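Novice: Give me a 3D structure for the following:
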Amino acid sequence: MDERTRLRLDVAYDGTAFSGWAAQPQRRTVAGVLVETLDLVLGTGVATGLTVAGRTDAGVHASGQVCHLDLPVHVWRAHEGRLLRRLARLLPTDVRVRAMRAVPATFDARFSATFRRYEYRVTDAPWGCDPLRRHEILAWPRALDLDRLTAAAAGLVGEHDFAAYCRRKENATTLREVTRLDWRRDADGILVATVQADAFCQAMVRSLVGAMLVAGDGRRPVPWPADLLARRERASEVTVAPAHGLTLVEVGYPDDPAEYARRAEATRRLRVSADG
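Specialist: Coordinates of the predicted model:
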């Protein structure tokens, strides 16, 4: 068996025309497009083991997605100096591999990660969203109060059972630790929610945003999003915010490469224990 090199890829994409990250039959996905292009450049099946830090849903964007794959050492040596530019020429314009480098074989894009950070963008301008940014910003039809949004967010930080905000999967835990959740209003008036956790369950970020927005516009009390944490099943009254406002902006990893394997082992053990 050929000796293999593990590569880390930093990827950005506009999720508008993708049915999410994961490859699906008869659907255009980020992973599907990436594999097709790698096969075209390197040969079918030469790149193996594509693994992503976080599978984004249909319509969700990324500026800081991370994945890894493995190549035979001789293939990497032959293509190392030109592979990034070849991918830039052949990939569609709505997905870019921004960086590529060899990493230790212990690096796991999914399990070695220490956090995922997302941003959600909303405008409450009475005239709506700038047409040039309509694919990345949600136009909210009511005025939003930054102080109310900030207070609502504060009650959701920490380790909680987020069952009220997650799509239930059999034998999967909804216990998560949100280490950062805050709002800001940028100089252009756009409201930005930053949400960071070790991991998220499906639709969790957009559900949190949906709950905070109705608290921010005054239709729900400020404590309402945090009060829902007492639920042990999904809260049907929470509206999932549209996908196009959400962007995965960063995935964190240990600074010391020697910690990759230890972090991956700890994450796997935690998931197995929590998920039964």
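Novice: CA only for contacts and neighbour counts going forward, please
Specialist: Fine.
Novice: what about Arg98, distance to Leu87?
Specialist: Arg98 sits at a distance of 10 Å from Leu87 (criterion: CA to CA, to the nearest Å).
Novice: Which one of these two is surrounded by more residues?
Specialist: Counted by other CA atoms under 10 Å, Arg98 and Leu87 do not tie: Leu87 has more neighbours, with 19 against 16.
Novice: Pull out the buried positions in the helix or strand where the more buried one lies.
Specialist: Taking DSSP states H and E as the definition, Leu87 sits inside helix 83-90. By 16 or more other CA atoms under 10 Å, the buried positions in helix 83-90 come out as 83-84, 87.
Novice: Against which helices or strands is that helix packed?
Specialist: helix 30-42, strand 95-103 (3 or more CA pairs under 8 Å, 6 or more residues apart in numbering; DSSP states H and E).
Novice: wait, what's in contact with Ala211?
Specialist: By CA atoms under 8 Å, 6 or more residues apart in numbering, the contact list for Ala211 reads 224-225, 238-239.
Novice: Now list the buried members of these.
Specialist: For these, buried by 16+ other CA under 10 Å: 225, 238-239.
Novice: Give me the subset of these lying in helices.
Specialist: Using DSSP state H, Pro225 are the members of the buried ones among the contacts of Ala211 that sit in helices.
Novice: nearest to Cys129, of the buried ones among the contacts of Ala211?
Specialist: Relative to Cys129, the closest of those is Thr239; by CA to CA it sits at 20.4 Å.
Novice: Setting aside sequence neighbours, what's the nearest residue to the closest one?
Specialist: Leaving aside its sequence neighbours, Thr239 sits nearest to Gly210 (CA to CA, 6 or more residues apart in numbering; 5.4 Å).
Novice: Check Cys67 too.
Specialist: Val52 (4.1 Å).
Novice: how near is the one you found to Asn171?
Specialist: 22 Å.
Novice: Ok, Arg262 next?
Specialist: For Arg262 relative to Asn171 (CA to CA), the value is 25 Å.
Novice: And for Pro92?
Specialist: Relative to Asn171, and taking CA to CA, Pro92 is found at 38 Å.
Novice: show me the contacts for Val272.
Specialist: Applying CA under 8 Å, 6+ apart, no residues qualify as near Val272.
Novice: and it, that one's in a helix?
Specialist: Yes: the assignment for Val272 is a helix, going by DSSP: H, G, I helix; E, B strand; the rest coil.
Novice: now it: how far from Leu181?
Specialist: Distance, Val272 to Leu181, using CA to CA: 27 Å.
Novice: Tell me, how many residues neighbour the closest residue to Ala215 other than its chain neighbours?
Specialist: Distances taken as CA to CA, 6+ apart put Val222 closest to Ala215, at 5.2 Å, once the chain neighbours are dropped. Look at Val222: counted by other CA under 10 Å, it has 24 neighbours.
Novice: and this one, so I can compare the two:
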Amino acid sequence: MDERTRLRLDVSYDGTDFSGWAAQPTRRTVAGVLTATLDLVLGAGTATGLTVAGRTDAGVHAAGQVCHLDLPAPVWREHEGRLLRRLARLLPTDVRVRAMTEVPGDFDARFSATFRRYEYRVTDAPWGAEPLRRRDTLAWPKPLELAALNAAAAGLVGEHDFAAYCRRKENATTLREVTRLDWRRDPDGILVATVQADAFCQNMVRSLVGAMLVAGDGRRPVEWPASLLTRRERSSEVTVAPAHGLALVEVGYPDDPAQYARRADLTRRLRVPAES
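Specialist: Here you go, the predicted model:
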């Protein structure tokens, strides 16, 4: 078997015109565009094993997405000095590969990750979102109280079963550990939620945001989002916030590359609820 080199790709994209990350035969996706461009530059099927840290949904953006792929070592040596610039010329302007880094063969963009951090942008300005930020900022029709948003967020931090906030998948757990969840109001008036966890289940971040927003505008008590954590099924009362306000901003990995494989093994273990 030919020697292969594993590469880490740091990727950003405007998710507006993508049907999410995962390749789909009849839809424009980030993985599909990236694979087609690599095939054009390197030859069809030369790059293999494209694996992403977080499979973002349709309309969700990324400033700090990470993926990995494998190339035959001779191909990487041939193209190493110019591949990034060739991709910059050929990729559409709504997706960028910002860095390509050789990593150990046991690096796994998905399973070696220690955390994913998302941000969600909301404006409660009476005129709505500024035209230049309409693609990444949700316009909320009611005034929002920062203190109420943060009070609602505080009850969601920690390890919980987030079944009320997730689209359940067969043989998958909804147990997650949220290590950070808070809101800030930037000088321009935009409210930004920062949500960090070891991993997320489908629709979880946007569902959490949707629940916190109705607490932030006073329609629900600030204790309401946390009260849903006792449920073991998806809550029909939670509205999933629109995709365009959400962006994946950072994926964390062990500082020591020797820990990539250990972290991947740990992540693959099935999450089970703690004994009561």
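Novice: quick one on the thing from earlier: show me which of Val52 and Asn171 of the first structure is the more surrounded one.
Specialist: Between Val52 of the first structure and Asn171, counting by other CA under 10 Å, Val52 is the more crowded of the two (22 against 9).
Novice: so that one makes contact with Phe111?
Specialist: No: with contact defined as CA atoms under 8 Å, Val52 of the first structure does not reach Phe111; the gap is 9.5 Å.
Novice: which element is the alignment partner in the second structure of Asn171 of the first structure on?
Specialist: Counting by TM-score structural alignment, Asn171 of the first structure lines up with Asn171 in the second structure. Per DSSP H and E, Asn171 of the second structure falls between elements, in no helix or strand.
Novice: can you pull the contacts of Asn171 of the second structure?
Specialist: No residues are in contact with Asn171 of the second structure under the rule CA under 8 Å, 6+ apart.
Novice: how much space is there between it and Leu270 of the second structure?
Specialist: 9 Å.
Novice: count of neighbours near the residue lying closest to Arg232 of the second structure once chain neighbours are set aside?
Specialist: Distances taken as CA to CA, 6+ apart place Ala163 nearest to Arg232 of the second structure, at 5.2 Å, with adjacent residues excluded. When neighbours are counted by other CA under 10 Å, Ala163 of the second structure registers 22.
Novice: cool, and Pro242 of the second structure?
Specialist: So Pro242 of the second structure, with other CA under 10 Å, has 16 neighbours.
Novice: For it, list the residues it contacts.
Specialist: 138, 206.
Novice: Distance check, it against Leu9 of the second structure.
Specialist: 27 Å.
Novice: Secondary structure element holding the residue positioned nearest the centre of the second structure?
Specialist: Taking CA atoms, centre = their mean, the centroid of the second structure lies closest to Leu248, which sits 4.0 Å from it. In this structure, Leu248 of the second structure sits in strand 246-252 according to DSSP H and E.
Novice: Now do that strand: which elements does it pack against?
Specialist: By 3+ CA pairs under 8 Å, 6+ apart, strand 246-252 of the second structure packs against strand 61-72, strand 115-123.
Novice: mean shift of the longest one relative to the first structure?
Specialist: Compared with the first structure after fitting, strand 61-72 of the second structure deviates on average by 0.1 Å (mean CA distance after the TM-score superposition for the first structure).
Novice: cool, and the shortest one?
Specialist: Here the mean offset of strand 115-123 of the second structure against the first structure after fitting is 0.1 Å, by mean CA distance after the TM-score superposition for the first structure.
Novice: what's the distance between the helix or strand following that strand and the middle of its chain?
Specialist: Next along the chain after strand 115-123 of the second structure, taking DSSP H and E as the criterion, comes strand 138-139. In terms of CA atoms, centre = their mean, to the nearest Å, the centre of strand 138-139 of the second structure is set 19 Å apart from its chain centre.
Novice: Same check on stretch 259-270 of the first structure?
Specialist: 20 Å.
Novice: Then stretch 180-189 of the second structure?
Specialist: The answer for stretch 180-189 of the second structure is 19 Å, by CA atoms, centre = their mean.
Novice: Skipping its backbone neighbours, what lies nearest Pro273 of the second structure in space?
Specialist: In space, Pro273 of the second structure is closest to Leu175, 6.7 Å off (CA to CA, 6+ apart).
Novice: Can you verify my assumption that that neighbour contacts Gly158?
Specialist: No: look at Leu175 of the second structure against Gly158 with CA under 8 Å: they stay out of range, at 10.4 Å.
Novice: Neighbour count: the two, which is higher?
Specialist: Leu175 (19 against 14).
Novice: how close does that one get to Arg117 of the second structure?
Specialist: Taken as CA to CA, the span from Leu175 of the second structure to Arg117 of the second structure is 17 Å.
Novice: same check, this time on Val66 of the second structure
Specialist: Relative to Arg117 of the second structure, and taking CA to CA, Val66 of the second structure is found at 12 Å.
Novice: Need the overlap of contacts for the two.
Specialist: With CA under 8 Å, 6+ apart, Val66 of the second structure and Arg117 have common neighbours Val251.
Novice: Looking at the two, which one has more neighbours?
Specialist: Val66 (25 against 22).
Novice: can you tell me the helix or strand for the nearest residue to the more buried one once chain neighbours are set aside?
Specialist: Nearest residue to Val66 of the second structure in three dimensions, chain neighbours excluded: Asp10, at 4.8 Å (CA to CA, 6+ apart). Per DSSP H and E: Asp10 of the second structure is located in strand 4-13.
Novice: returning to what we had before: list the buried residues for whichever helix or strand comes after the strand holding Leu248 of the second structure?
Specialist: Per DSSP H and E, strand 246-252 of the second structure leads on to helix 260-268 as the next helix or strand towards the C-terminus. Residues of helix 260-268 of the second structure classed as buried: 260-261, 263-264, 267 (neighbour count, 16+ other CA under 10 Å).
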